[in-house]
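# I'll drop the sequence and a predicted model, then ask my questions.
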Amino acid sequence: MVNMSLLPSRFLSAGERLLHGRGVAAAVGAGRAEDWVRLDEDVFLGTLRRVAGWNISCRLQVGFHWFDGREIADWDTAPYWGVDGPSWAGVPTGSELALCLCHADPRIRAAALAAGGPAAPLPLLLLRCADNDERVRGQARALFAEALAAAGDGRVRSLVVLALRVGVRRHGNWARDAVLARAGGVRAADVRELLACGGRRGADARVAGVRAGVAAGLLDADALYRIALTADQGNRDRFEAVRAAVAAGRDTAARKRFLDFLAECGTPEVRTRALRYAFAARLPTAGDLAALAAGHRDRKLRRLAVTMVLDLPDADAVLDRLLAASDSVVRGTAVQRLAACGAAERLVPYLTDRSPWVRGLADRGLRAAGGDPHTRYRAWCADPEAVTPAAVSGLAEYRNPRDEPLLQALTRHADGAVRGRALGGLRRLGVLDDATPARYAADPDPHVVAVGRRGLRDAAPPAPGRPARDRGDAAVSDSPQLP
């Protein structure tokens, strides 16, 4: 009894079937555009080992058994270029000719074109028209033009999808234009076939489908955005669809549709690339970019939007929205814009921003304009009614010993957050003693208790054999390491 699940043909690629002597029709199966492309890729990769001088071995599992890769397909038996030219004797068979037309060695491909002439398989001639080797490419185009002129309309129509697929390659435009001129254009079924190609290997086909659909007017902006939202096999076709959709229109409706797409899209890479395409096309306004920077859920998109909006001539009109954003990077970027514009007084409120980075930017901007942020911090912290936790943090960041009495007084403030920041400032100054934890152990704010304990840890001498640590930076003790 034969186990049908282990028949070799179920586990052989198209190129391996050719290598075993199967005919071209049997190797490519249904003969769709992707079947021919994969045959070409399989043979190229299989013969590349000999051309590049690689010695590769692998093991493959077929059913429950493991085999050496050369037992399945020994590519060393494929035709090759020897001292006297191609290794075949006489006229190559159909399978040998197909193998050689897809071979990794351009000399073999050129010899196969000379041997096969216009009678070679037309899809393989079409593929060679986009060959990277100039000699092979020119030879194939001459033969393909001759074969195409003699082919019937039905045969030419069957080449359209493959021609569109080849058209995305570097040298593929000639073959695509030659086939489309004879076939009379692209049909919706051709685009659907390309867009239906799945997997990573089908990415070029899907990109070709998008380009062909746009060029033929078969895909509008809504269809392109739908492709960008629903494609699930990588991002190349999504990028292509978004790029085409953004280029389709620049009116108010197109701008709204793009913003809706950003809200719907669940892939960060696609959202970011889409915004770059749209900005290059001048589609979103300064208000749109400010809204994205202030409120979009994607942090990377927010930060990209704020850099873009500040490049626009009307950016100052939306600066207040950026300064009120929840993202500290967006606020900080807007504060930098204020400092660059010389608006020193507008920087004052951001000395007490909740972000240390934003506070630092405001501080440097004020000092560059001749202001004295330290004096402002002391004035705020001297008023128990006006002081805020951020103001205490700003004062503590100066690490000025003259501020110790003011910080000591704030450790008795009614607000636990103020007490904690003041205690942290004293810790920075290194003035906390061993009695600190006991003094603040009963504080109702757990942050105050934790800061006091960290101050004691900083002040304590390191145990023998253990590294000393100061604010998280390790310094190795001079004492010997104990086992």
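Yes, it's here.
# alpha carbons only for contacts and neighbour counts from here, please
Noted.
# From the centre of the protein, point out the most distant residue.
Centroid-distance maximum for the chain: residue 435 at 54.1 Å, with Cα atoms, centre = their mean.
# residues touching residue 352, list them.
For residue 352, the contacting residues are 359, 388, 390-391, 394, by Cα atoms under 8 Å, 6 or more residues apart in numbering.
# Pasting the second one now:
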Amino acid sequence: MPAGGSAGIMTAVGDLVDRLFRRLRTLFGRVPAAAVPARGAAVRDLRATVPARPAVPDLPEGVPDLLLAACHPNGYVREAAVTALGERDDVTALPVLALRAADWVPEVRDRARRVCARWLDRAPAEAIAGLAPAALALQARQEGRWLAQAVGDVLRDGPPEALAAALASEDRRTRRLAYTTGVRTLDVDHLVHAARTDSDLPIRVLCAEAAIRSTGDPEVARRLLTSRTAAVRAEAVRALAAAGDTGPAVEALTDRSALVRATAQVALRRAGTDPATRYRALLADQRPPRPAVIAGLAETGTRADAALLRPWLAHPSSRGRAETVRALRHLGDTPRDLLLPLLTDEVSSVTRQVVQSLEGHTLDEHHLRPLLHPPHPLHVQRAAYRLLCAQGVWTRISVDLELVATPDHALCGTARSDLGEWLRRDAATTYSVPDGPRATELSGLLAEAEPFLSRESTRSLRFCLNLT
């Protein structure tokens, strides 16, 4: 804070009292005599309430200690530390200066901003490397926009070395801003390299689009066809197809990524080719077919193609089986008798797909209940539990009570939470009660689970199940 800050406040207090007396003259034509002696007392009393500027302890000499002082809770200490750091030519201070440039105290903030501005003007490359990560991380703060804007201005209008420093930064925000700002100035090789290797997905996509757009050379797009990023491969396929080369689109029909397949399918349709025909041919030729072929036929085919896919529920790879279940569901074909055996698949991804396909079916509860328990693996138990709960409210309550009464079961906690959720949310809108054998079953299960339930839960369940 500026020297003499307390004196400035006292001056302001005196001005306030003077304005008060001027207002009295306006109202009464003069200041009441009784108020005159009070003027000096009022000023003295008000001045007595103004705290004196606290003494700032002696600051350390070393930069590490000054960095700690710049984070002190006392604003005067932070201000003094920022001033001292501004007098030292040490880049290690830049992140803390960036933090203080967004300080809530105006005097601290202004001093830090002046120091940062000097760094950006005098040594832009070093300043960008030290300030940009913190500035961009803090830009959402109330006072954080100034430094982020200053960094962006230097990247846009400053020397090339500043942009180069930002492009080489390990901070993804800094690199992202640098590429967004300077993408038009970068050569194609740099863009292709970044599109293939940068760790940040938005940067890879940005550079791929810029590289393809900058020259219009199909060879640039071909270099990106082998990228590990689906969005980059898709952009390369789209660009080549737009240039009249649909060969990569044909190859991309069997890409692992749905985004790339969709791009290829659109490109081939525009070229007058039906991608479903190509998928059917591949399905007939490949034994076993690649999972992407199964997925692609579901994406482009009709319900009649479900008959071609059903045999591959026995695909030798788990991904092939999971993709077949998903593909059949996409085509509106969920054959219960064919899917139920896959509930016990050794791979959880297959089981999850089966559950999604069977949730709308009415299933045999007596077939599913044995799957709730060992020796079936946990993912099979979870699948059986989810399907049983979808069979109706009393089946759901029955399964929950059975599992709650088995405290060492892996799904006991899940069942207890589900039972509590039903009591809180759904019980009040369940307008029927169990009867006959189901009521007898639930009564017995509640008696077994009672030692593991709270008294309130037990009482509520007895009431809701009409077992009182």
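Cool, got the structure. Predicted model, so just to flag it, every value in this text is computed and none were measured.
# Find the nearest non-adjacent residue to residue 339 of the first structure, please.
residue 365 (5.1 Å; Cα to Cα, 6 or more residues apart in numbering).
# Can you list the buried residues in stretch 218-227 of the first structure?
Residues of stretch 218-227 of the first structure classed as buried by neighbour count (16 or more other Cα atoms under 10 Å): 219, 221, 223-227.
# before we move on, back to that, between the contacts of residue 352 of the first structure, which sits nearest residue 288 of the first structure?
Residue 288 of the first structure lies nearest to residue 359 out of the contacts of residue 352 of the first structure, by Cα to Cα, at 27.0 Å.
# Mind telling me what the closest one corresponds to in the second structure?
Residue pairing (TM-score structural alignment): residue 359 of the first structure is matched to residue 261 of the second structure.
# Its match contacts residue 253, correct?
Yes - counting by Cα atoms under 8 Å, residue 253 is a contact partner of residue 261 of the second structure at 4.9 Å.
# So for the two, which residues contact both of them?
With Cα under 8 Å, 6+ apart as the test, residue 261 of the second structure and residue 253 both reach residue 296.
# how about the residue farthest from the centre of the first structure, what's its partner in the second structure?
Per TM-score structural alignment, residue 435 of the first structure is aligned with residue 337.
# what secondary structure does that match sit in?
Assigned by DSSP: H, G, I helix; E, B strand; the rest coil, the conformation of residue 337 of the second structure is helix.
# Return the distance of it relative to residue 345 of the second structure.
According to Cα to Cα, to the nearest Å, residue 337 of the second structure and residue 345 of the second structure sit 15 Å apart.
# Which residue of the second structure sits opposite residue 322 of the first structure in the alignment?
Superposed on the second structure with TM-score structural alignment, residue 322 of the first structure falls opposite residue 224.
# Can you name the residues that contact that match?
Residue 224 of the second structure is in contact with 192, 195-196, 208, 232-233, 236, counting by Cα under 8 Å, 6+ apart.
# could I get the buried residues of stretch 218-227 of the first structure as TSV with secondary structure and distance to residue 311 of the first structure?
Below are those laid out as TSV (DSSP: H, G, I helix; E, B strand; the rest coil; distance: Cα to Cα, whole Å):
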residue	secondary structure	distance to residue 311 of the first structure
219	coil	33
221	helix	27
223	helix	31
224	helix	28
225	helix	27
226	helix	30
227	helix	31
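# export those residues to CSV and tack on distance to residue 14 of the first structure?
What follows is these, written out as CSV (distance: Cα to Cα, whole Å):
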residue, distance to residue 14 of the first structure
219, 33
221, 38
223, 34
224, 33
225, 35
226, 34
227, 30
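# Looking at the alignment, what corresponds to residue 383 of the first structure in the second structure?
Superposed on the second structure with TM-score structural alignment, residue 383 of the first structure falls opposite residue 285.
# can you count the residues close to that match?
When neighbours are defined as other Cα atoms under 10 Å, residue 285 of the second structure has 10 of them.
# State the distance from it to residue 303 of the second structure.
Note on residue 285 of the second structure: its distance to residue 303 of the second structure, by Cα to Cα, is 21 Å.
# what does residue 392 of the second structure give?
30 Å.
# In the second structure, what residue corresponds to residue 290 of the first structure?
Aligning on TM-score structural alignment places residue 290 of the first structure opposite residue 192 in the second structure.
# Many thanks, I have nothing further to ask.
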